[in-house]
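Enquirer: no letters, just coordinates:
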């Protein structure tokens, strides 16, 4: 299973999101810290879940980081997070 698939599966199970996009951006970081041949080191995610209702941005990031602790301690060097509750303004833009 790819790291992207593992991230997607774990977030889906933990947060039952209405929307979830996980993008491997490793190719954008070639030659930078944390990049490895084969990629799967730098990810961007956009998630919309009722679990984030009433939570601050930092609380949302902490919840996600806790679910992905194994990946963050291992192969994932960077994770850009955009987490929203349903009905909040914005999109993947």
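Expert: Alright, I've got the coordinates. As the structure is a prediction and not an experimental result, all values here were calculated from the model. Residues are numbered from 1 along each chain as shown.
Enquirer: when you work out contacts or count neighbours from here on, use the C-alpha atoms and nothing else.
Expert: Noted.
Enquirer: how would you label residue 79: helix, strand or coil?
Expert: Reducing the assignment at residue 79 to three states with DSSP: H, G, I helix; E, B strand; the rest coil gives strand.
Enquirer: surely it meets residue 42?
Expert: Yes: between residue 79 and residue 42 a contact is recorded at 6.0 Å, counting by CA atoms under 8 Å.
Enquirer: the more surrounded of these two?
Expert: With neighbours defined as other CA atoms under 10 Å, residue 79 and residue 42 compare such that residue 42 has more, 22 against 18.
Enquirer: next up, a second structure to put side by side with the first:
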């Protein structure tokens, strides 16, 4: 199974109202077709009343195998449904890669 597919499948356990997993590896100094850098946008009612660090910990726990191996970077944008609606259903763009000699 591809890493992106594995991430998507595991994050479904958090009962997302919205889930988007983007492979941003091509924006970094890695070989073609790499799956090392990801951006996750996840909206879940399970995050209600939860501080951001606790939300991140839930995602890290779900993706422990990927983070211990092939995934080098994981940008997390985690929202409750009301936060997502209030924010216009958008998340920040990722910064350009500044490493790897590019």
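Expert: Ah, there it is. This is a predicted model, so every value here is computed, not measured.
Enquirer: what is in contact with residue 79 and residue 42 of structure 1 at once?
Expert: With contacts taken as CA atoms under 8 Å, 6 or more residues apart in numbering, not a single residue reaches both residue 79 of structure 1 and residue 42.
Enquirer: OK, contacts around the most centrally placed residue in structure 2?
Expert: The centroid of structure 2 falls nearest to residue 40 when counting by CA atoms, centre = their mean (2.2 Å). Residue 40 of structure 2 sits next to 19-22, 74-78 when contact means CA under 8 Å, 6+ apart.
Enquirer: trace residue 90 of structure 2 over to structure 1, please.
Expert: When the two structures are superposed using TM-score structural alignment, residue 90 of structure 2 falls opposite residue 92 in structure 1.
Enquirer: would that match count as being in a helix?
Expert: No: assessed by three-state DSSP, residue 92 of structure 1 does not belong to a helix; its assignment is coil.
Enquirer: secondary structure element holding the residue nearest to the centre of structure 2?
Expert: Per DSSP states H and E, residue 40 of structure 2 falls inside strand 37-43.
Enquirer: next SSE downstream of that strand?
Expert: Along the chain past strand 37-43 of structure 2, the next helix or strand (assigned with DSSP H and E) turns out to be helix 52-62.
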